[in-house]
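Enquirer: The following block contains a protein sequence and its predicted model.
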Amino acid sequence: MPERVRAETPPVSFDDYAGRARAVLAPDVWDYVAGGSAAEVTLAANRTALDRVAVLPRVLRASHTVDLGTRLLGRPYAMPVGVAPMAYQRLVHPDGELGLAAAAGAAGVPYLASTLSSTPIEQVAGAGAEVWFQLYWLRERALVRDLLDRVVAAGCRALVVTVDVPVLGRRPRDLRNAFQLPPDVVAANLPQGRDALAHSGAPGVSAIAAHTDASFESALRWTDLAWLREHVDLPLVVKGVLDPRDAIEAVRVGADAVVVSNHGGRQLDGVPASVTMLPEVLAAVGDRCQVLLDSGIRGGTDVLRALALGAAGVLVGRPMLWALAVGGQQGARDALVLLAAELRDALTLAGCADPAAAADLRTLGAG
């Protein structure tokens, strides 16, 4: 009886979604989603560093209602959260990108669509969310131009350029599993047949890494982002910044926001946790652009921590894939409702009537 009751209880934390997702996903798919690079030091550090951040609440400032609303890139959203860009979402559930985008739309938060989406951007943009398109710079400039034309035509609200993937980080779990995409999951935004390497497995080889390294430009430069700023009339977000000097350079080329991110611990192992570098990046750019935090967010308390440190908002990644795996579109909707409830509780307990008020809170242990 106790086991049956637990199985029927809805998830009450993102950890609950993680446990249930692991039970339903194939082991190699779980490893692809959950794993990090090399020894996974940075993967673990993201959580350790967030857990070290203590927020000092204010008292006798309670409000009858807490308004979670905020503005990101000049547009209103229901809370300071976006769904992070993640590849091949149909790996975890048939609803895939369409389900997760619809869930983001229902929650009133932006959905960041990946270049390596398993659903074309035109379909994702019609799923009900405000879509920001995440760009991996491809080796062929003509393909980049074509993709950008499609992004603009689809009505995407922003362009997010990921800058920390000159090559894919070495991910031992995928190497051990000889991980490859199943035939029905494709890189839907790329020309047909361009992802053949991603479906060609061999012992000790990650087909995903082989495809990525063959497709992505490994020598992306700031001049490329300057070209992009001149040719695409969308807010520009630079994702994958850790060094404050790079944040300053992003502002120089016209970025409207930067995302402090170590790619969820999936690129260079041994780099600092994203939240560790957040205060330095904020100090470097001041009010010249918005700063978002990515990597390791696991609930409303983490969102409060980021806001208290000065971030405009956060991107949530793996937990949304866990929820999608567990319950498809409805699971993802439920997870975002849960996150909103956790954030509302956290703000209330911290004495904040809205996300902006969290910036006045003191924090300890962020360094």
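Expert: All right, it came through fine.
Enquirer: C-alpha from now on. contacts and neighbour counts both.
Expert: Will do.
Enquirer: Do you have the helices of the stretch 201-350 of the chain handy? List them.
Expert: Using DSSP state H, counting those that start in this stretch, the helices assigned to the stretch 201-350 of the chain run over residues 207-215, 222-231, 244-252, 274-285, 300-309, 318-349.
Enquirer: same question, the stretch 1-150 of the chain
Expert: 2-8, 14-24, 27-34, 41-52, 96-107, 121-125, 141-154.
Enquirer: what about versus this one:
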Amino acid sequence: MKQNRPPLTAIPAEIRCAQDYEIVAEHFLAPDRHAYIAGGCGREITLAANRSAFDATRLWPRLLRELGRGHTAVDLFGRRLVHPILLAPLAYQTLAHVQGEIDVARGAAATDSGFVLSTLAGRTLEEVAPHAGEERWFQLYFQAERRHTLDLVKRAEAAAYRVLVVTLDTAIKLPSLRAQRAGFVMPEQVVAASLTDYPEPAPCVIERGQSRVFQGVMAQAPGWDDLDWLLSQTRLPVVVKGVLHPDDARQLQARGVAGIIVSNHGGRSLDGVPASLAALPAIRAAVGAGYPLLLDSGIRSGGDVFKALALGADAVLVGRLQIYALAVAGALGVAHMLRLLREELEVCMAQAGCATLADIGPAMIFKETEEETRC
């Protein structure tokens, strides 16, 4: 079995910005594991679109603004966060580091960063909780049986997770073509630790002429009634992750969902969908001002964070960068990466003339006129 290179106990000198972790991590991850983590689904059209959307967005700075009382604090779900950068839920982080999500939680706690634990984490939600800061959230996948879903919810409540992040759009999970071509196979010791006490669901019986997809996998996919049931079962704010269409956003808001994460899961779900950043403005317009809206997919710098906030997000979630930093230097790497992102955001705010996140809005984005585009 291909093995990772052991993580460092100090930050490598070549790390100059947060995105450098993406480059350096390739030397610490076994090639097949790197392919699994870095790859997107299909032909990776959406994976590329996420980055292209950020690169194509231009800032429009202002001069001589008063910045002496500047800060990055944001209010979310009745609590104040010192900055708007959270760690997105990522499955099986023990692929990158033996401590996995425990070290990621430690890095988040050291930098006062929000942390979202995946249902498919390599460590149990109870193991991880004591190492995370107060702003720890739990990402929930509906299980085949409601009693198992409810048990996960009650375990998360008991372990003082503060928000439930429900993913609704990934009932079908396929390994990326990049991972398959690299020969990736999930190691036996890497498991979804929080699910080991629940029996595997009985396989669907597919009759002749039926579809393995529609009558098979999708037979256990959640529906609107499952979401309504979940909302009635917990006291925690419920946030839905994986929203790209304004009509879905409106319906979720109307049903009592506390907030939305605009996300295409880093290009790992359905290939060919819009970049999360491109979908964001229409969703903000659909739900109106004041409704909590977060974004993930494609964040690599503090400037990217600024662009997402300007186009309608209240906060962002960082995906792959956290596991790259974990692979390079464990909890220390995660904390360093987050510190770099926050400082990059602060520098961008200062240079753009924004003292607080409230100053960052659509007016900070430069839009070329049709005539300028033709030129």
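Expert: Sure thing, it's come through. In this text the structure is predicted, and so the values were computed from the model without any measurement.
Enquirer: quick revisit: how about the helices of the stretch 201-350 of the first structure in TSV, adding mean neighbour count?
Expert: Listed next are the helices of the stretch 201-350 of the first structure as TSV, based on neighbours: other Cα atoms under 10 Å:
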stretch	mean neighbour count
helix 207-215	20
helix 222-231	14
helix 244-252	18
helix 274-285	21
helix 300-309	25
helix 318-349	23
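Enquirer: For residue 112 of the first structure, which of the ones you listed is the nearest?
Expert: Among the helices of the stretch 201-350 of the first structure, the nearest to residue 112 of the first structure by Cα to Cα is helix 318-349 (12.0 Å).
Enquirer: Give the aligned range of the closest one in the second structure.
Expert: Aligned using TM-score structural alignment, helix 318-349 of the first structure spans residues 320-351 in the second structure.
Enquirer: again with stretch 243-250 of the first structure
Expert: Aligned using TM-score structural alignment, stretch 243-250 of the first structure spans residues 245-252 in the second structure.
Enquirer: List just the one of the helices of the stretch 1-150 of the first structure that sits closest to residue 336 of the first structure.
Expert: That would be, of the helices of the stretch 1-150 of the first structure and by Cα to Cα, helix 96-107, which comes in at 6.5 Å.
Enquirer: Check the gap between the equivalent of residue 112 of the first structure over in the second structure and residue 87 of the second structure for me.
Expert: Aligned by TM-score structural alignment, residue 112 of the first structure pairs with residue 116 of the second structure. The gap separating residue 116 of the second structure from residue 87 of the second structure is 6 Å, by Cα to Cα, to the nearest Å.
Enquirer: gap between the match of stretch 243-250 of the first structure and the chain center?
Expert: Relative to its chain's centre, stretch 245-252 of the second structure lies at 19 Å (Cα atoms, centre = their mean, to the nearest Å).
Enquirer: How about stretch 138-157 of the second structure?
Expert: 19 Å.
Enquirer: Let me see the residues that make contact with stretch 321-329 of the second structure.
Expert: 6-11, 18-19, 21-22, 24-25, 28-29, 87, 93, 96-97, 100, 103-104, 300, 332-334, 337 (Cα atoms under 8 Å, 6 or more residues apart in numbering).
Enquirer: Relative to the first structure, what is the average displacement of it?
Expert: On superposition with the first structure, the mean distance recorded for stretch 321-329 of the second structure (mean Cα distance after the TM-score superposition for the first structure) is 0.5 Å.
Enquirer: in the first structure, which residue is closest to the centre?
Expert: residue 84 (2.2 Å; Cα atoms, centre = their mean).
Enquirer: That residue maps to what in the second structure?
Expert: Matched to the second structure by TM-score structural alignment, residue 84 of the first structure sits across from residue 88.
Enquirer: likewise residue 50 of the first structure?
Expert: In the second structure, residue 50 of the first structure lands on residue 54 (TM-score structural alignment).
Enquirer: Next up, the contacts around that match.
Expert: With Cα under 8 Å, 6+ apart, residue 54 of the second structure has these contacts: 277, 298, 304, 307.
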